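using only what follows, build the 3D model:
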Amino acid sequence: MAVVGRRPHAIRMCVCVTLLLLVTVAHSFYLPGVAPQDFFKGDLLKVKVNKLTSIKTQLPYSYYSLPYCKPEKIVDSAENLGEVLRGDRIENSPYVFKMREPQMCNIVCHMTLNAKDAKEFKEKIDDEYRVNMILDNLPLVMPYKTAEMVSVAYQHGIDVGRKGHYAGRSEEKYFIYNHLAFTVKYHKDEETAAARIVGFEVQPFSVKHEHDGQWDDKTRLTTCDPHAKRSVTDSNSPQEVEENKEIVFTYDVEFQESEIKWASRWDTYLYMADDQIHWFSIVNSLMIVLFLSGMVAMIMLRTLYRDISKYNQLETQEEAQEETGWKLVHGDVFRPPMNSDLLCVYVGTGVQFFGMILVTIIFAALGFLSPSNRGGLMTAMLLLWVFMGLFAGYASARLYKMFKGTEWKKMTLKTALIFPAILFAIFFVLNALIWGEESSGAVPFGTMFALVVLWFGISVPLVFVGSYVGSKKPAIEPPVKTNKIPRQIPEQAWYMNPIFSILIGGVLPFGAVFIELFFILSSIWLHQFYYIFGFLFVVFLILIVTCAEITVVLCYFQLCSEDYLWWWRSYLTSGSSALYLFLYAAFYFFTRLNITKPVSGVLYFGYMLIGSYAFFMLTGTIGFYACFWFTRLIYSSVKID
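As a prediction, the model looks like this:
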């Protein structure tokens, strides 16, 4: 009795320690959002530099991996877990402004390129790398407008340089953007005379600066007019990138008063030229899916009502007629499937994913995870995944007990380890490839250790706590008894072949989300901001309804064909949409992306494989629970001897 009495105490201790670890890790990774900051005339504005990014290589690099001008001392900014995993490396820079005091033709530094420096600049220009800077938590953007566009759009970051011809030369040359014309927009408070920064824009120029005499601290440039509104123009000769070439880095800064308020300063950054297409596509998808859902629901309700009425009428009239259809397999429909413990693991992991995604989308839709909070979305998803281990253990234990399993601890350990182990193995290989490229996207050892702490220190104990609670609950009783000897399944029609029906079942769920998937992939791989989380929440609800309905319909047809092996098929039916997601990712890779490096291609397909696998568990679990609820409902509605 003494041994038994210690078990609740041990569980309470495990819960307390887990919660303490969760709070500690969450606090260490959380960085509060930037509050409105008031600046007065003459206050110093310090520009920070972030990673160099490219949509061709998908490999970020530190800003100072290129021989740019450096401050006296490089200071790394504190970053949360999400920023580190994204490859952000935020550091100080030599660009310092004075609030509302324009500066023209400021010299940052002077250098002469050696062979190595010239080669590095050329490689980054070939790979179309962009420089990212930050001022008061606002990213640097370059406004542009094409002939087809009505309003101005913004490019995030500025190119390192460009390739082209100059002065009629046939040979293509590399030119570096060494002069930056900054525009800082501010909103002025009339009462306090304070100002808040609401815009940070730039126009880059490639300028071959010239000066008189030897270079020293008092050197003046003859190619830069400090008294003009813009000290340089496109008429200047561009600066070539070649060995032993002298390069002078300069900048202008102009301040413009704006009517945009601080709370709305991100609106222009989040504007996309194809927003109207996005809205139309979402509404169109919503209407089609709702129409199909209504038809499916009506057909299913009418058919089931007729079946149940027929079966119950036969029982009341005591007619000795042979049972047909789905009622005939009532003695086998709740027979535990093959590999039932693995099914429990997958269902529990799917519940964990469902809880994580649902809570994340809700918080994002409420504005807590806006793009202004860099890394906040990824940090929130990781911490929610860890916390949702409690529900994963509970769901897997409940199902395992229904299957009359006896080794619940082993099953719980599989739930806590199988998917994270697969994820960690793929992530480790991809991280090794990134490390080999010397990219800032490689996760440091300290962060890897923190992820392991999150996994084994918090997630695994929470899975065991949830599993313990679930195993103490009464087992779920099926509405009908299971025969000792399984009946033989008759030969099925070609369209009820498991492979065919499973592949057909994944089409509709994928069709409900593929339009939104395009924008999600663009935000990830084309470095665009994704912010319409309200529509994403609607699409997620559509996905739930679609997965549930298509699985229930195909499960009903399967039972009517006297095939009672529905457990795994219900999971795979809606889960097969992950196959179409991966195929669409491959289509997107070859049609929208311009990735040329093999390592970058491996990274893309590796990460999309992880995403597709997670999507498989999410949609499979939704379909499984819908079918589980459906079978219990119909077999509890008819009279069985």
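
alpha carbons only for contacts and neighbour counts from here, please
OK.

buried residues, stretch 583-600. List them.
584-585, 589, 595, 599-600 (16 or more other CA atoms under 10 Å).

now do stretch 137-157
137-142, 153-157.

sort out for me which of the buried residues of stretch 583-600 are in helices.
The members of these that map onto helices under DSSP state H are 584-585, 589, 599-600.

report the two of those separated the most.
584 and 599 (20.3 Å; CA to CA).

and of the ones in helices among the buried residues of stretch 583-600, the nearest to residue 100?
residue 600 (43.0 Å).

one more sequence to fold, the one below, so I can look at both together:
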Amino acid sequence: FDFCQAEGKKRPSENLGQVLFGERIEPSPYRFTFNKQETCKSVCTKTYDTTKPEDKEKLDFLKKSMLLNYQHHWIVDNMPVTWCYDVEDGHRFCNPGFPIGCYITEDGRPKDACVISSEFHEKDTFYIFNHVDIKIYYHVVENEALGARLVAAKLEPKSYKHTHPDNPDCSGVPMDISNKASGEVKIAYTYSVTFQEEPTIRWASRWDYILESMPHTHIQWFSIMNSLVIVLFLSGMVAMIMLRTLHKDIARYNQMDSTEDAQEEFGWKLVHGDIFRPPRKGMLLSVFLGSGTQILIMTFVTLFFACLGFLSPANRGALMTCAVVLWVLLGTPAGYVAARFYK
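Predicted coordinates for the structure are as follows:
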């Protein structure tokens, strides 16, 4: 993407889990100092000349990303910068990312984030969010000499068509890019930063506001109880059928008098012929059993460490790293189970 780049900054190194998840952290050109307010500060200005093939390709790629609702994911002090907005049921939803822009269709229907403002109304037009209002929440520690800690970072994306990119004022009409635009297109990126003290949020609970705002993180007790009742009901039906069948077979066994009748196999006695028959592909079954044991133990141990708090979301990639390391270490038990079963 052709966004503003941080000059002279090296990319931070990623661990194994981040590499496997595809996380790539890039340094940001947005700079601010703690407790120092910034208003409409310019970052950079990108110019695209549609008569040049290279610039036209970059601009088309930017339009395609807005059409597909690509999003920025920013990190401040290892905390995700969230975009919070109101939803239909009156709740407030916080998304750990914000869109690059949005698109108004040819029939005037807003897509994705274009519904947040009535200023986005031009048909067949892209609107890019080239300005962000960042709000940093911090908590002063008990000993003020030790400083403060960041407990939340939120932003609100906005779109401004800066008439003077060198001296922006962050006002006016939004930055629109027509789908049939020609000539020169200039996009000036700006930002504002404010700081607010939040004494109620502690360092240990600074992730709670993200989890509480996501609807899928709440425990669906009704669905759990509904599934549990269905499982118990079906299990009871199967158990009753098996008990009735087994009871009939036992009663029939007790009624047999002669030895010849006792040697005749019927009912549940026929099962042993299938149970004690060796499988046709024992090696394949043994391998599957060993791999399943490996995955099962890895899953339970990873969940156990996560419940104890060792795999914190603040430590990015720790979950996948732990799972991969456990998978490698559990190769020996998996081989033992497979060999023992095959023997």
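
after superposition, what's the TM-score here?
Put the two chains on top of each other and the TM-score (TM-score structural alignment, normalised by the length of the second structure) is 0.81; 316 aligned residues with a CA RMSD of 2.9 Å.

coming back round to it: now the buried residues of stretch 137-157 of the first structure in JSON lines, with distance to residue 320 of the first structure?
Below are these laid out as JSON lines (distance: CA to CA, whole Å):
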{"residue": "137", "distance to residue 320 of the first structure": "78"}
{"residue": "138", "distance to residue 320 of the first structure": "78"}
{"residue": "139", "distance to residue 320 of the first structure": "77"}
{"residue": "140", "distance to residue 320 of the first structure": "80"}
{"residue": "141", "distance to residue 320 of the first structure": "79"}
{"residue": "142", "distance to residue 320 of the first structure": "81"}
{"residue": "153", "distance to residue 320 of the first structure": "75"}
{"residue": "154", "distance to residue 320 of the first structure": "76"}
{"residue": "155", "distance to residue 320 of the first structure": "76"}
{"residue": "156", "distance to residue 320 of the first structure": "75"}
{"residue": "157", "distance to residue 320 of the first structure": "78"}
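
nearest to residue 462 of the first structure, of the residues you listed?
Looking at these and their distance to residue 462 of the first structure, the nearest is residue 137, at 35.9 Å (CA to CA).

and the equivalent of that closest one over in the second structure, how far is that from residue 206 of the second structure?
Residue 137 of the first structure maps onto residue 78 in the second structure, with residues paired by TM-score structural alignment. The gap separating residue 78 of the second structure from residue 206 of the second structure is 11 Å, by CA to CA, to the nearest Å.

what of residue 175 of the second structure?
In terms of CA to CA, residue 175 of the second structure sits 34 Å off from residue 206 of the second structure.

ditto for residue 143 of the second structure
Taking CA to CA, one finds residue 143 of the second structure at 19 Å from residue 206 of the second structure.

what about these two, which has more around it?
residue 206 (18 against 8; other CA atoms under 10 Å).

for the alignment partner in the first structure of that one, give me its contacts.
Mapped onto the first structure by TM-score structural alignment, residue 206 of the second structure lines up with residue 265. Contacts of residue 265 of the first structure were listed using CA atoms under 8 Å, 6 or more residues apart in numbering, and they are 198-199.

which stretches in the stretch 1-150 of the second structure count as strands?
Assigned by DSSP state E, counting those that start in this stretch, the stretch 1-150 of the second structure shows strands spanning 38-49, 71-72, 75-76, 79-80, 82-86, 92-95, 98-99, 101-104, 110-111, 125-128, 131-140, 148-158.

now do the second one: everything it contacts.
Contacts of strand 71-72 of the second structure with the rest of the structure, by CA under 8 Å, 6+ apart, involve 97-100.

now do the same end-to-end measure for stretch 381-399 of the first structure.
26 Å.

oh, that last question was meant for stretch 357-377 of the first structure, not what I typed.
Rule used - CA to CA; the end-to-end distance of stretch 357-377 of the first structure is 11 Å.

tell me which two of the buried residues of stretch 137-157 of the first structure sit farthest apart.
137 and 153, at 19.7 Å, using CA to CA across these.

who's in contact with the residue sitting nearest the centre point of the second structure?
Nearest residue to the geometric centre of the second structure (CA atoms, centre = their mean): residue 96, 8.9 Å. By CA under 8 Å, 6+ apart, the contact set of residue 96 of the second structure is 73, 80-83, 210.

of the residues you listed, which ones are shared with the first structure?
By both residues aligned by TM-score structural alignment, their matches' CA atoms under 8 Å, the contacts of residue 96 of the second structure still in contact after alignment to the first structure are 73, 80-83.

show me which of these is closest to residue 187 of the second structure.
Among these, and counting by CA to CA, the member closest to residue 187 of the second structure is residue 73, at 20.0 Å.

show me what stretch 216-236 of the second structure is in contact with.
With contact meaning CA under 8 Å, 6+ apart, stretch 216-236 of the second structure is reached by 211-212.

counterpart of residue 202 of the first structure in the second structure?
Residue 202 of the first structure maps onto residue 155 in the second structure, by TM-score structural alignment.
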